[in-house]
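Peer 1: Structure here, sequence nowhere to be found:
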């Protein structure tokens, strides 16, 4: 039997993983014998099962539509509100955070937050996935008002989705700059863990650029995650991770546990950086679709040496045009060391389609060279 277990995640194919997926930390951590750390999606109501495949990455969206909504690029100094406590930040942010109740093949709940006053809400793909086959999304605000939500579009590769409600002049949560987060920075997580709406917890940024696989409902997301010790639990999915100025810097998506499905927070939470989420949301709002950067290669999932071993290269794709061939090892991307297929995918998805990345390649004969490749895109 062939040991060439190839990953399709850098091409257009889809995969159907289990709901609970192993984290791939940047450095191995010691653990007690018999214990295993896994990363799970923070989705209340789906723990312990897999929904099944989803036939489309676009639900109720029209690829031909074009809206003029423009999300803020970055906050400015004039927008900074002088916040000196978690209570003050929460009071400012909570009106823009919503709880989501989703019914479909199964029932589930999660969180989200308003990113545009005309009714656009950002959340996780795995939160709204149960509504993929004619299900319903109910949106609840902190003041008790509720609306029916419509899925505009989603990107399973980034575990992001945008829904729309029929409302105007809504409070919005300003988006920060996740590229500027630093380890030790204070943050708060807001959402509806276990259905407890309006829950606020605080902590710090523990690390960033954590390669994490997460998601649910038959879709795997590869996240270049922000790690936090703020307590987050099932139901927090899609809620914001907010900095000390009250700006969203991430979308809460997964937590690490010791392998028990009912386990709660152990101080290892992961959020999708808001800069990636902003790009995906903007594309979905404008076109109903979004794009995922691809290199045009496949990797050997069984390889456990340094780098990521390529087993195939798409003719005419970015890697092919850069002179990369099957059998090459990718040792680093933009100076970031690569060890394994997950780190390769995450490092690629830390960029946008059309951007040029620098790859350090090792040939089968041991020779190394540096090449540049312009990422292409897969439309979701």
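Peer 2: Alright, I've got the coordinates. Note that the coordinates shown come from a computational prediction; the quantities given were computed from them, not determined experimentally.
Peer 1: contacts and neighbour counts: CA atoms only from here.
Peer 2: OK.
Peer 1: Distance-wise, check residue 308 relative to residue 213.
Peer 2: The gap separating residue 308 from residue 213 is 16 Å, by C-alpha to C-alpha, to the nearest Å.
Peer 1: Let me fix that, I meant to ask about residue 256.
Peer 2: Distance from residue 256 to residue 213, by C-alpha to C-alpha: 11 Å.
Peer 1: now for the longest strand along the chain, which elements pack on it?
Peer 2: The single longest strand within the chain, with elements called by DSSP state E, is strand 199-216. If you count contacts as 3 or more C-alpha pairs under 8 Å, 6 or more residues apart in numbering; DSSP states H and E, strand 199-216 packs onto strand 38-41, helix 125-128, strand 186-191, strand 219-228, strand 248-257, helix 341-349.
Peer 1: The structure to be compared is supplied as follows:
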């Protein structure tokens, strides 16, 4: 288990063990939404770390962070749990994220990412993933993804190749004193206030309405966005959940059957670039110069009844940009495709492609990737 940002964009992965054995690694699956990745090596006599419960972790409890900061192999630092269910940003590099971090004051620096956060029993209770600093180095605050999220994500990546993420079908805000005053709420201090309910979504089907305040999921109290996202991230499409909601001053329970972001409970398959229905090849430098292109990837073949054929793209087309990002190799096309398909935003599953045919004719295409 490691962080997605550790392996993202890598052409080759190598894992070095404590006894200095090295192995090439393959990627089983990644989840940019939680910044987690699962990789595999072919090796014998590996020690498996026992999995602990981040739910049982207490603020003030001692923990150890393990990693390789600044290249110092297998460095261990100690600290206490400073807070739980901490969110440090609304997004990471423009992506939708799920953040419910364990905050510690164990010294974590560049090179610690993907390392273990353990309790004093030596049990894994988090994956070190971020620091809060104005200099880029440790300044007293470090953050780890709790095992409550890690276990679900890793299980799904191993079994399905992609995370089976449950969607409630609402937009929401954390309850604040300003919102309480604005809405006229009484006898309630925190929770998640529902802003909108998606048509035909799980919440609407269960009877959830705008201005409802969610205060618990399956009996676990919800005080903020991070706690809400953590509880939801444990569940899969098809799971049933009990929502405790305050409406018009009274508390009610709603049973909801969760869906995926496609509005169903079926298993979501890992995206494969073959769905585009095309093969790609590098473009010779002299051809790029002749067409006045800085970079590009040529569609060497349009196959079957795929997305490219439906969009009208023909064989020989040279792609220069996808979604305003320059492409220079077939691998670039695959990485952009994977990033789009791994996104939880159903409305942004599209490739906006610009390029030129060998005749010099410029063309622009929109390739719809949504089901």
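Peer 2: Received, thanks. Fair warning: this is a prediction, and the values are worked out from it, not measured in the lab.
Peer 1: Drop the TM-score for these two in here.
Peer 2: The TM-score (TM-score structural alignment, normalised by the length of structure 2) is 0.59; 251 aligned residues with a C-alpha RMSD of 3.0 Å.
Peer 1: residues of the longest strand of structure 1 that come out buried?
Peer 2: 199-216 (16 or more other C-alpha atoms under 10 Å).
Peer 1: What's the local residue count around residue 183 of structure 2?
Peer 2: When neighbours are counted by other C-alpha atoms under 10 Å, residue 183 of structure 2 registers 11.
Peer 1: Return the distance of the nearest residue to it once chain neighbours are set aside relative to residue 171 of structure 2.
Peer 2: Leaving aside its sequence neighbours, residue 183 of structure 2 sits nearest to residue 211 (C-alpha to C-alpha, 6 or more residues apart in numbering; 8.0 Å). Distance check for residue 211 of structure 2 against residue 171 of structure 2: by C-alpha to C-alpha, it reads 11 Å.
Peer 1: can you check residue 362 of structure 2 too?
Peer 2: Applying C-alpha to C-alpha, the value for residue 362 of structure 2 to residue 171 of structure 2 is 40 Å.
Peer 1: just residue 100 of structure 2 next, same as before
Peer 2: Computed as C-alpha to C-alpha, the residue 100 of structure 2 to residue 171 of structure 2 distance reads 18 Å.
Peer 1: What lines up with residue 307 of structure 2 in structure 1?
Peer 2: Aligned by TM-score structural alignment, residue 307 of structure 2 pairs with nothing in structure 1.
Peer 1: Thought residue 365 was touching residue 307 of structure 2, still the case?
Peer 2: No. At 11.0 Å, residue 307 of structure 2 and residue 365 do not qualify as touching, with contact defined as C-alpha atoms under 8 Å.
Peer 1: So the two - more neighbours on which side?
Peer 2: Neighbours per residue, other C-alpha under 10 Å: of residue 307 of structure 2 and residue 365, the larger number sits with residue 307, 20 against 15.
Peer 1: Buried residues in stretch 349-361 of structure 1, which are they?
Peer 2: For stretch 349-361 of structure 1, the neighbour count (16+ other C-alpha under 10 Å) marks 349-353, 357, 359-361 as buried.
Peer 1: For it, measure first residue to last.
Peer 2: 18 Å.
Peer 1: distance between that stretch and the chain's centre?
Peer 2: 18 Å (C-alpha atoms, centre = their mean, to the nearest Å).
Peer 1: And stretch 196-206 of structure 1, by the same measure?
Peer 2: Stretch 196-206 of structure 1 sits 18 Å away from the centroid of its parent chain (C-alpha atoms, centre = their mean).
Peer 1: And the contacts of it?
Peer 2: Residues from elsewhere that reach stretch 196-206 of structure 1 (C-alpha atoms under 8 Å, 6 or more residues apart in numbering): 86, 90, 94, 97, 99, 142, 181-193, 226-232.
Peer 1: Swap in 6 Å and give it another go.
Peer 2: Residues from elsewhere that reach stretch 196-206 of structure 1, judged by C-alpha atoms under 6 Å, 6 or more residues apart in numbering: 183-192, 227-231.
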